[in-house]
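Visitor: need coordinates for the below:
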Amino acid sequence: MIAAGFGHAAIAQEHYPTKPVTLIVPFTPGGSNDVIARVIGQRLSQIWSQPVIVDNKAGAAGSIGTDHVAKAPADGYKLLITNNNTMSINPVLLPKTPYAVARDFAQVTQLGAVPVVLVANSNVKATTVKELVALAKATPGKLTYASSGSGSPQHLSAELFKAMTGTDITHVPYKGAAPAITDMLAGQVDLQFGAINSLLPHIRTGKLRALAVGGTQRASLLADVPTMAESGLPQYDSEIWLGLAAPAGTPAAVIKRINADITKILNEPEVKEKLAEQGIETRPSTPQEMTKLVEKDTARWASVIKSAGIKAD
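Guide: Predicted structure coming up:
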C-alpha cells in the first residue's frame, strides 16, 4: 500500500498541474511584481492548459501575501512572486516578520531584475560618479537624496553607496516613489537611487541625469550609462530582483517542472520584449542559484542596515 501511495504521488507530480494554480503577488496591482506575474501567468496557463490566477495580497511591505504562501499547502498550487523586500530586507528590518525564508520557502527561480539607477537633478554640478563623490566630499551633508521610504531598496542602495565612497549625503524619505520623483523634478532633492522604469521617462526628457546603473551589467534601456563598477566602485551591486518561491516541502519534481516551463517562457523573444518595455530584464535561474542570491542579498543588506542604523518607517 505504501509503495502504491508513492506511485500515485509520482504520477500526480508528473502530470502537474491538474487544477488551477495561483500566483500570489504581495503588492498592489501595477508594479513590477504584478506585471511579471501576469505575463508569466498567461503563458503558463497556455502551456499547462490550466487557469493561472494572479491574486494581489498587499500589505505590511509585502509580508501579508508572503506569509499567506508560507502557510499554504506544499503542493505547487499556490506560488509566490518574490523580491528583495520580502526575501532579503523585511526579515532583517522588521523584527515581527511572521515568516522565516529558509524555513518556510523553496526557491524556484529568479524571474528578472529591474535595474537601479543613480540620477541627479539638473542643478547638481556632476555628470559622473567621480564628480559626484568629489562634490559630496567638498560639501558634506549638503547634498540630499530621496527614497520611497526608510528601509526601501532605494534607501539601502544609497547607504551602500555612501559607505563605499565615504560621503555624507542627507536622506529625505518619502511615502512612495511618486512624490520622491516629483520633488526631484522640482529641484527640491538632489539625488535618487531608483527603479529604471520609474525614472526612465524623466531621463529621456533630460529633466534627470543618469550617472550610473547599480547592477553588475549595463541596463539595456540605458546602454550608454556606465555601471558603478565602470565608475570606480567594483564591489557595488544593487538592483531590484524578482523571483518565484513555493512553500517549503513542495515536491522536487513539481519545482523542477515549474522551473523548466518558466525558463522556457522567459527565453521567448516576445516575452523578453514585453517585459523589457516595462523595465524588467529577464533572468531565469536554477533553484540553487536563486537560493544563493537570496542568501547573498540578505547578508549584504543586513550589513548595510546595521552599519547605517536603519529603522523601518
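
Visitor: from now on I want contacts and neighbour counts done on CA atoms only, so please keep to that.
Guide: Fine.

Visitor: the nearest residue to residue 263 once chain neighbours are set aside: what secondary structure?
Guide: Leaving aside its sequence neighbours, residue 263 sits nearest to residue 284 (Cα to Cα, 6 or more residues apart in numbering; 5.4 Å). Residue 284 falls in the coil class when you classify it by DSSP: H, G, I helix; E, B strand; the rest coil.

Visitor: check residue 193 too.
Guide: strand.

Visitor: neighbours of it, how many?
Guide: Residues near residue 193, counting by other Cα atoms under 10 Å, number 30.

Visitor: what does residue 111 give?
Guide: 27.

Visitor: ditto for residue 106
Guide: 24.

Visitor: could you confirm it falls within a helix?
Guide: No. The assignment for residue 106 by three-state DSSP gives strand, which leaves it out of any helix.

Visitor: surely it and residue 251 touch.
Guide: No. Using Cα atoms under 8 Å as the test, residue 106 is too far from residue 251 to be in contact (9.7 Å).

Visitor: ok, the residue nearest to residue 263 to residue 64 distance?
Guide: 26 Å (Cα to Cα, to the nearest Å).

Visitor: these two: which is more packed in?
Guide: Set side by side, residue 284 and residue 64 show more neighbours around residue 284, with 24 against 19, by other Cα under 10 Å.

Visitor: contacting residues for the residue nearest to residue 263?
Guide: 109-112, 262-263, 266 (Cα atoms under 8 Å, 6 or more residues apart in numbering).

Visitor: just give me the closest of the residues you listed to residue 296.
Guide: For the contacts of residue 284, the closest approach to residue 296 (Cα to Cα) belongs to residue 110, at 13.7 Å.

Visitor: so which helix or strand takes in residue 181?
Guide: Assigning secondary structure by DSSP states H and E places residue 181 in helix 177-185.

Visitor: would you do the same for the sequence below? I want to compare the two.
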Amino acid sequence: MRRLFLNTVLGAAAAVGLFSPALAESWPAAGKTMQIIVPAPGGGGTGDTIARLLAEQLTTRLKMPVVIDNRGGANGNIGAVAAAGATPDGYRLLFSWAGTLAVNPSLYRHLPFDPRRDFEPIALVADVPNIIVVNNALPVKDVAALIAYAKTRPGQLNFGSTGNGSSMHLAGELFMRETGSRLVHVPYNAPGLATTNLIANDIQMMFQLVPGIVGQVKGGNVRALAVMSASRSPALPDVPTLAELGYPKLLSSTWFALLAPKNTPPAILDRLNTEVNAVLAMPEFKKRLADLGAVPMGGSRQLLADHLSAETTKWGRIVSEAKIQSD
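Guide: Model (predicted):
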C-alpha cells in the first residue's frame, strides 16, 4: 500500500509542473468546486463543525462552492491518504487536526502517509485546549492540591479518555510525566460514557476537551481545575491556565489546520492562506468559534509548518515513553 501511495504522489508531483504556472494565475476557475476532506464522520463533532463554518465563508470569499467530504476511519488516516493522493491543483484540500497530523506518525508503525512530506501547509485554523476536570467528591480544589494528592496515592486515581493515543490520553500521560504522579488510564469508546462515569465517581478525573465538558462544568456536575493552554478559554474564562499556575510545559490541545497535497502551486497556497486569515479575523466567525470552546489561530504557512514539526516531536516523545501503539 505504501508503494502504491508513493507512486500516486510522485505521479502527481511530475504532473504539476505541466500546469502549475497557468493554474496559479487563473485559480479559482469559473465553474469549479473545492472539496475539503475531513478525516472523520459527519455529524456535528468539533472538527467537522469548524470545517463547515470555514467552508461556508470560503464559498463567499472565493466565489465558488466549497463542500465538505467526510472520510472517517483509522483515526483519520483514511481521509489523510485520500487528500495526499489528490491532484495538487487547489481544489481538494485536507482539514485535519493534531491527532492525525502530529500523533499518528508515532502511534502507527506503518502509517501510509507522512504529514510533513506529503502535504503543503496552508494555515492553522483553531485550537481547542484540554481541561483538567475532577469528580466533585475528590478533595482537591486546585492543581497543586491534585498533584500532591495523586503523588501520595500512586495508581489510585483513574482518568478517562476517548481511547488509546487520543488527545485526552496523551494529556494524561503528559501530566504524569511533568508532575511525577502515577494515574490509571481508562479508555472509553464514547466520550459521553466517560463523562457519565466521571460524574458518578467511577473515574476521578479527565483531561477533557473544553467543548465536551463545558456544560457539565457550568452545571456544577464536575470541578474544573485548569485549562491546559497558554491563554484562558473563552468558554470558561474563570478557569485558570496551567501556564499561569506555573506549569508552562503542561500544554495540550487539539488544533485544527488546513493543508493541500504536496506540490500545490505556491501562489494558490498563499491565496488560501490570505483568505483563511481574513475569515479568522471576522468578529462573527470568532464568536462562533468561541461558542464551540475554540480559539482562532491563523498566521503564516511557515507558522503551521513549524507548529506541526514541534508538535510531532513533543507527542512522539510522549508516545514513545509511554509505549503506546495502535497497530
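
Visitor: got TSV for the contacts of residue 284 of structure 1, with distance to residue 31 of structure 1 too?
Guide: Rendered in TSV, the data for those read as follows (distance: Cα to Cα, whole Å):
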residue	distance to residue 31 of structure 1
109	19
110	17
111	14
112	13
262	20
263	22
266	18
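
Visitor: what about residue 218 of structure 2, how many residues nearby?
Guide: 13.

Visitor: what does it correspond to in structure 1?
Guide: Pairing criterion TM-score structural alignment: the partner of residue 218 of structure 2 within structure 1 is identified as residue 204.

Visitor: related to what we said a few turns ago, in structure 2, what residue corresponds to the residue nearest to residue 263 of structure 1?
Guide: The pairwise alignment with structure 2 assigns residue 284 of structure 1 to residue 298, based on TM-score structural alignment.

Visitor: is whatever residue of structure 2 lines up with residue 146 of structure 1 in a helix, a strand, or coil?
Guide: The alignment partner of residue 146 of structure 1 in structure 2, by TM-score structural alignment, is residue 160. Here residue 160 of structure 2 is recorded as strand under three-state DSSP.

Visitor: so which residues of the stretch 151-300 of structure 2 form strands?
Guide: 158-161, 184-187, 205-209, 222-227, 253-261, 295-296 (DSSP state E, counting those that start in this stretch).

Visitor: all helices for the stretch 1-150 of structure 1, in order.
Guide: Ranges of helices in the stretch 1-150 of structure 1, per DSSP state H, counting those that start in this stretch, are 2-14, 32-48, 63-70, 84, 90-93, 101-104, 129-138.

Visitor: ok so, going back, going by distance to residue 247 of structure 1, which of the contacts of residue 284 of structure 1 wins?
Guide: Nearest member of those to residue 247 of structure 1, counting by Cα to Cα, is residue 109, at 13.4 Å.

Visitor: ok, now which ones touch the closest one?
Guide: So residue 109 of structure 1 contacts 243-245, 259, 284-287, 289-290 (Cα under 8 Å, 6+ apart).

Visitor: and for residue 196 of structure 1?
Guide: Residue 196 of structure 1 neighbours (Cα under 8 Å, 6+ apart): 114-117, 279.

Visitor: do you know how far the alignment partner in structure 1 of residue 208 of structure 2 is from residue 231 of structure 1?
Guide: Counting by TM-score structural alignment, residue 208 of structure 2 lines up with residue 194 in structure 1. To residue 231 of structure 1, residue 194 of structure 1 is 18 Å away according to Cα to Cα.

Visitor: the more surrounded of the two?
Guide: Using other Cα under 10 Å, the more surrounded residue of residue 194 of structure 1 and residue 231 is residue 194, with 30 against 16.

Visitor: surely that one touches residue 120?
Guide: No. Counting by Cα under 8 Å, residue 194 of structure 1 does not reach residue 120; the two are 10.8 Å apart.

Visitor: distance of the counterpart of residue 238 of structure 1 in structure 2 relative to residue 305 of structure 2?
Guide: Using TM-score structural alignment as the criterion, the counterpart of residue 238 of structure 1 in structure 2 is residue 252. Noted for residue 252 of structure 2: a distance of 18 Å to residue 305 of structure 2, by Cα to Cα.

Visitor: these two: which is more packed in?
Guide: When residue 252 of structure 2 and residue 305 are compared for neighbours, residue 252 comes out ahead with 27 against 17, by other Cα under 10 Å.

Visitor: the more buried one contacts residue 129, correct?
Guide: Yes. Residue 252 of structure 2 is within contact range of residue 129, at 6.1 Å (criterion: Cα under 8 Å).

Visitor: hey, what's in contact with both of those two?
Guide: 228-229.

Visitor: count of neighbours near the aligned residue in structure 2 for residue 67 of structure 1?
Guide: Per TM-score structural alignment, the equivalent position to residue 67 of structure 1 in structure 2 is residue 81. Residue 81 of structure 2 has 21 neighbouring residues, counting by other Cα under 10 Å.

Visitor: so residue 81 of structure 2 versus residue 196 of structure 2, what's the distance?
Guide: Distance from residue 81 of structure 2 to residue 196 of structure 2, by Cα to Cα: 35 Å.

Visitor: just residue 59 of structure 2 next, same as before
Guide: Taken as Cα to Cα, the span from residue 59 of structure 2 to residue 196 of structure 2 is 39 Å.

Visitor: same check, this time on residue 298 of structure 2
Guide: 35 Å.

Visitor: residues of stretch 112-126 of structure 2 that come out buried?
Guide: Within stretch 112-126 of structure 2, the residues that count as buried by 16 or more other Cα atoms under 10 Å are 112-113, 115-116, 118-126.

Visitor: how about stretch 183-191 of structure 2?
Guide: Buried residues in stretch 183-191 of structure 2 (16+ other Cα under 10 Å): 183, 185-187, 191.

Visitor: repeat that for stretch 226-242 of structure 1.
Guide: So for stretch 226-242 of structure 1, counting by 16+ other Cα under 10 Å, buried means 226-229, 231, 233, 236-242.

Visitor: wait, doesn't residue 33 of structure 1 sit right on residue 81?
Guide: Yes. Counting by Cα under 8 Å, residue 33 of structure 1 touches residue 81, with 6.5 Å between them.

Visitor: which residues are in contact with each of these two?
Guide: Joint contacts of residue 33 of structure 1 and residue 81 (Cα under 8 Å, 6+ apart) are 25, 242.

Visitor: show me what residue 249 of structure 1 lines up with in structure 2.
Guide: Using TM-score structural alignment, residue 249 of structure 1 sits opposite residue 263 in structure 2.

Visitor: its match contacts residue 14, correct?
Guide: No. In this structure residue 263 of structure 2 lies outside contact range of residue 14 using Cα under 8 Å: 9.1 Å.
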